[in-house]
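A.B. asks: here's my sequence, what's the structure:
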Amino acid sequence: MSALAYATPRTGSHPTLTVDLGAVADNTALLVGRAAGEVMAVVKADGFGHGMVDVARTALAAGATRLGVTSLEEAGRLRAAGLRAPVLSWLNPVDADWAAVLELGVDVAVPGREHLDAVVRAAPGARVHLQVDTGMARDGAEPSRWADLCRAARAAERRGLLRVVGVMGHLACADQPAHPANVAGRDRFTWAVTTAGAAGLRPVDRHLAATAATLLDPRSHHTMSRVGAGLVGIDPSGTTALRSPLTLTAPLVDVRDVPAGCPVGYGHTWRAPVATRLGLLPLGYADGLPRAASGRAEVLVRGRRRPVVGRISMDMAVVDLGADGTGAGEVVTVLGPGNDGEPTVREWAAWSGTIEHEVVTGLGARLLRTVCPAGPRGL
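C.D. replies: Alright, predicted model coming up:
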């Protein structure tokens, strides 16, 4: 047997991340049913860690009509995979390779005059979505500069140098429906669209809502919603039952019996209160288990929750197995949909003091990945 064969990991003998595309298909269908207009499937950050191309194909088959990414590089990956659906890229530096816009046949967001001028110079005829800041002081043109951007875009449009096909914004507090920032954001977006029209622009695409607003705020839907987190089972508002596609399992690579008082891991932050059996998982923060979850996290072993004890280190985590006789090689469920009592992504986020988005996008490249197809609807 070759050295390569020896080095190839096998499911069950290696930490394994399983992606259920059926869950992505179901989530997409639910969100499509809630949206007033089209749904753009946002597959940035490698499809929120679930696999960009797989999530994109599944979402399109389940009712999404377009794809959204941040960079032109991500857009290029979609095109290289053979996906021909409309794509929007909205976070590029001024000196991006704008010529690629025409080569790839994708739309780009323009947040200000510098970007507008750069696109006109390098990609004449490009399709652009003007981006307005609706109250986050982050991406998009400031209100004081919006009218000037619209006038400049219209001048370029009249010369045939670009086509303004969209206006886009983003809500800061959509996961809190009653927050006054949502009213202000919706009002500013309406003003931005009106101002664009007064400049002579006729954008057919107008999009403000992301996942939470798609689920909770029909007033923000306009002609299209951009949905990313919801595709992979994350509802920032916590109000809607979406399916989580991920299951992370790992084998115990070692077990040992220790006496009461035995310290565990760096800093000896935990000591066994009674004699117990400890199991070693070959997973750590280099694989995406947040170190901040140390002392709070749990895993599922033989149908029972067991605590992760001591500090989660770069490559390892220790589990208190109690006295049930669990041995090396036993496969442990670290996280999953929660159907069998295993911890969920939401729980790991809570244990870590963060959001689910950070947990799923942090799951590392060392994990063996397997994909379960969505069936006929998701092919």
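
A.B. asks: all contacts plus neighbour counts: C-alpha atoms, from now on.
C.D. replies: Will do.

A.B. asks: give the residue farthest from the middle of the chain.
C.D. replies: For the chain, the largest distance from the centre (CA atoms, centre = their mean) belongs to residue 259, which lies 43.1 Å off.

A.B. asks: how near is that one to residue 273?
C.D. replies: From residue 259 across to residue 273, the span is 9 Å (CA to CA, to the nearest Å).

A.B. asks: give the residues shared as contacts by the two.
C.D. replies: Here residue 259 and residue 273 have no joint contacts, going by CA atoms under 8 Å, 6 or more residues apart in numbering.

A.B. asks: next up, for comparison:
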Amino acid sequence: MRARAEIDLGALRANVRALRARAPRAQLMAVVKADAYGHGMLPCARAALAAGADWLGTATPQEALALRAAGIRARLLCWLWTPGGPWREAIEADIDVSVGGMWALDEVLDAARAGGRTARIQLKADTGLGRGGCQPADWPELVGAAVAAEAEGLADVTGIWSHFACADEPGHPSIAAQQARFDEAIAYAEKAGLSPEVRHIANSPAVLTLPEAQYDLIRPGVALYGISPVPQLGSAADFGLRPVMTLSARLGLVKHVPAGHGVSYGHHYVTPTETTLGLVPLGYADGVPRHASGKGPVLVGGRLRRVAGRVAMDQFVVDLEGDELLPGAEAVLFGPGDRGEPTAEDWAGAADTIAYEIVTRIGPRVDRVYVNEEPDDQQPDDQQSDDR
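C.D. replies: Below is the predicted model of the structure:
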């Protein structure tokens, strides 16, 4: 195998349980968008449900519909909609859909009428992030229309939700301001006659640092996969989490070169002495960030090395410093870090980005290999939708 991303489903299940323990009175939504942050949506969704997740969350309707097509019947929220989206298909698949404006409510209600089904909707309030969601000035109109839709039998408002902008910066003044606006949005909706099943705003950093923001449901994403959303406060291990992905490859070539030999495009690395080079068959087409050229850490032959020169599309080189290794030797780019290997956070530092991006960008040419599976991870129908 050229390269592999080993996905430890046992670690994922343990992370679900650890996060649930932080909010014992709240339901847990496992966010599996973006192919479960690069880990594989279907296996991770099933493992999370087997570990006790109550809901799944996706960004796109295509992701949500793929879960249903695979036989997964758990409660499911999908939030990234554009005009003309597959509203009717989502309604028929018992998917809760997010509504953050009148255009979206109009479209989902048209789909409900056309299909003769009640739509399950969750109203999203923009409390300060400035992305999706309804602005406070427009909230009364949206709530009023949702109340009317419930009275007509076209919609069931199952939730009210929002998203923090700076929860990964504990103490940021926007956090308290957003929570106050969220409370105001909930109070207005409930006074208008809505009775949402779940109210939620807590993403991964909020789950770990803001117990007052748990409400009825927590919505962890990257923390499920064992990555700390607040590395300035603690590592994954400090929060009782374990990284789920280990990325490795086999050296495709080992060769001796003289001192002064240029390496990779632009010769940004020149061997200082006679040495041995190892070719790692992963590149930016596989998600290895080019910005980590000359800096990305790799464990090879029991020693920590750095990318020598530029990361290319399909490969990069490490200077083995004369060590006599053979083609096929393992090169570990990142993992939990407890065997001397780098972590996704180390690569994020090398590429001046966040660990979320490091794992999510690992591409389809890298085989996912699932370990520590349990029988329940394989059951597509073990979680049934709560048909209301």
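
A.B. asks: in contact with the residue farthest from the centre of the first structure, which residues are there?
C.D. replies: Residues near residue 259 of the first structure by CA under 8 Å, 6+ apart: 272, 274-276.

A.B. asks: just the buried subset of these, written out for ChimeraX, thanks.
C.D. replies: Per 16 or more other CA atoms under 10 Å, the buried members of these correspond to this ChimeraX selection:
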select :272,276
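
A.B. asks: out of the contacts of residue 259 of the first structure, which are inside strands?
C.D. replies: residue 276 (DSSP state E).

A.B. asks: report the aligned residue range of the first structure for the lengthiest helix in the second structure.
C.D. replies: Criterion DSSP state H: the longest helix present in the second structure is helix 173-191. Per TM-score structural alignment, the counterpart of helix 173-191 of the second structure in the first structure is residues 180-198.

A.B. asks: from the opening residue of stretch 320-330 of the second structure to its closing one, how far?
C.D. replies: OK, stretch 320-330 of the second structure end separation, CA to CA: 13 Å.

A.B. asks: residue 298 of the second structure maps to what in the first structure?
C.D. replies: Using TM-score structural alignment, residue 298 of the second structure pairs with residue 299 in the first structure.

A.B. asks: now its match, nearest residue through space, not along the chain?
C.D. replies: residue 334 (4.8 Å; CA to CA, 6 or more residues apart in numbering).

A.B. asks: which SSE is the one you found in?
C.D. replies: Residue 334 of the first structure is part of strand 331-335 when elements are defined by DSSP states H and E.

A.B. asks: re the thing from before, surely the match of residue 298 of the second structure meets residue 305?
C.D. replies: Yes: between residue 299 of the first structure and residue 305 there is a contact under CA atoms under 8 Å: 5.5 Å.

A.B. asks: neighbour-wise, which of these two wins?
C.D. replies: Per other CA atoms under 10 Å, whichever of residue 299 of the first structure and residue 305 has more neighbours is residue 299, with 23 against 19.

A.B. asks: how about the contacts made by the residue lying closest to residue 325 of the first structure once chain neighbours are set aside?
C.D. replies: Once flanking residues are discounted, residue 325 of the first structure sits nearest to residue 277: 7.8 Å by CA to CA, 6+ apart. Residues in contact with residue 277 of the first structure (CA under 8 Å, 6+ apart) are 255-258, 320-323, 325.

A.B. asks: residue 139 of the second structure now?
C.D. replies: 125, 185.

A.B. asks: to which residue of the first structure is it aligned?
C.D. replies: So residue 139 of the second structure corresponds to residue 146, using TM-score structural alignment.

A.B. asks: that match and residue 110 of the first structure: what is the separation?
C.D. replies: When residue 146 of the first structure is compared with residue 110 of the first structure (using CA to CA), they lie 11 Å apart.

A.B. asks: repeat for residue 158 of the first structure
C.D. replies: For residue 158 of the first structure, the distance to residue 110 of the first structure (CA to CA) stands at 17 Å.

A.B. asks: out of those two, which sits in the more crowded spot?
C.D. replies: Between residue 158 of the first structure and residue 110, counted using other CA under 10 Å, residue 110 has the larger neighbour count: 32 against 13.

A.B. asks: excluding covalently adjacent residues, which one is nearest to the counterpart of the more buried one in the second structure?
C.D. replies: Here residue 110 of the first structure is matched to residue 99 in the second structure, going by TM-score structural alignment. Excluding the flanking residues, the one nearest residue 99 of the second structure by CA to CA, 6+ apart is residue 123, at 4.9 Å.

A.B. asks: do you have the helices of the stretch 51-200 of the first structure handy? List them.
C.D. replies: In the stretch 51-200 of the first structure, the helices defined using DSSP state H, counting those that start in this stretch lie at 52-61, 72-80, 99-104, 113-122, 143-158, 180-198.

A.B. asks: most tightly surrounded among the ones you listed?
C.D. replies: Highest mean neighbour count of the helices of the stretch 51-200 of the first structure: helix 52-61, a mean of 24 (counted as mean count of other CA atoms under 10 Å).

A.B. asks: taking helix 72-80 as reference, get the angle to that one.
C.D. replies: In terms of direction (axes from the mean of the first three to the mean of the last three CA atoms, to 10 degrees), helix 52-61 of the first structure departs from helix 72-80 by 70 degrees.
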